[in-house]
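[1] Fold the stuff below for me.
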Amino acid sequence: MKECSEVGKLVRDRIPEIIREHGREPVVTVLGEADYRGALLEKLFEESTELREAGVTEVAEEIADVLEVLRAIAKVHGYEWADIEKAAEAKRAERGAFLERFYLEG
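    Next up, the predicted model:
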């Protein structure tokens, strides 16, 4: 587990339990829906930044973190992950993916 000296951020559900197992007592607040939605977007930015900075051996773990945040964002907006996959498939069929590495200049 990464050591964290930051205060005030959204954490995974088991983190308070893990902190207790290490002999410390976490200070935890349960967020209301609006604050939770905002915290999820902040978390997505945090995890995306970590993915961008990840070394080759860390990429899969960082992608997993981004995916978990995206799943939570979908859920809080009333979508099941299957709904997101269906929307992604439709968009891919209409506009393509990112496999050709095209970079539009200007």
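[2] CA only for contacts and neighbour counts going forward, please
    Fine.
[3] what's next to stretch 44-58, contact-wise?
    With contact meaning C-alpha atoms under 8 Å, 6 or more residues apart in numbering, stretch 44-58 is reached by 59, 62-63, 65-66, 69-70.
[4] Select only the buried ones of the residues you listed in PyMOL?
    Those of the contacts of stretch 44-58 that count as buried under 16 or more other C-alpha atoms under 10 Å are selected in PyMOL with:
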select buried, resi 62+63+65+66+69+70
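[5] Now the second one, please; I'll put the structures next to each other:
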Amino acid sequence: MGKLVRDRVPEMIRESGRTPHVVTLSTNAYRSALLDKLHEEAAELSAAQTTESVLEEAADVLEVLAAIAVEHGVSLDTIGEVARTKREKRGGFAMRLWLEAIDPDPDAR
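    Just a heads-up that it's a prediction; the model follows:
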């Protein structure tokens, strides 16, 4: 059952009368667990059916992204700045464009 959990989860388990068994992860294990958690939360976001559940799951994704940023010595604001720069250069997703295919360059032979 092992998985990365939020800091207060063991306390909440104890308050329910149960006993959590936790360990503190090494840096490499923590980084790997964060990526696993990001996949887990992204899957939950993908499965969300209501606006409320989309917001809850998006908040979880954001929390994991913030932890990943901190683990790499940057802030969530830094990720936001990089995203803004990429948006300025390549655009965002507001136009809902789906790339079907790319024809080969006739001059590249």
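[6] Let me know the closest of the contacts of stretch 44-58 of structure 1 to residue 20 of structure 1.
    Using C-alpha to C-alpha, residue 65 comes nearest to residue 20 of structure 1 of the contacts of stretch 44-58 of structure 1, at 22.2 Å.
[7] Return the residue of structure 2 aligned against that closest one.
    Structural alignment (TM-score structural alignment) places residue 65 of structure 1 against residue 60 in structure 2.
[8] Work out for me the element its match sits within.
    Assigned by DSSP states H and E, residue 60 of structure 2 belongs to helix 51-71.
[9] next one: residue 24 of structure 2
    Secondary structure assigned from DSSP H and E places residue 24 of structure 2 in neither a helix nor a strand.
[10] what's the next secondary structure element after the helix holding residue 60 of structure 2?
    Beyond helix 51-71 of structure 2 in the direction of the C-terminus, DSSP H and E gives the next helix or strand as helix 76-90.
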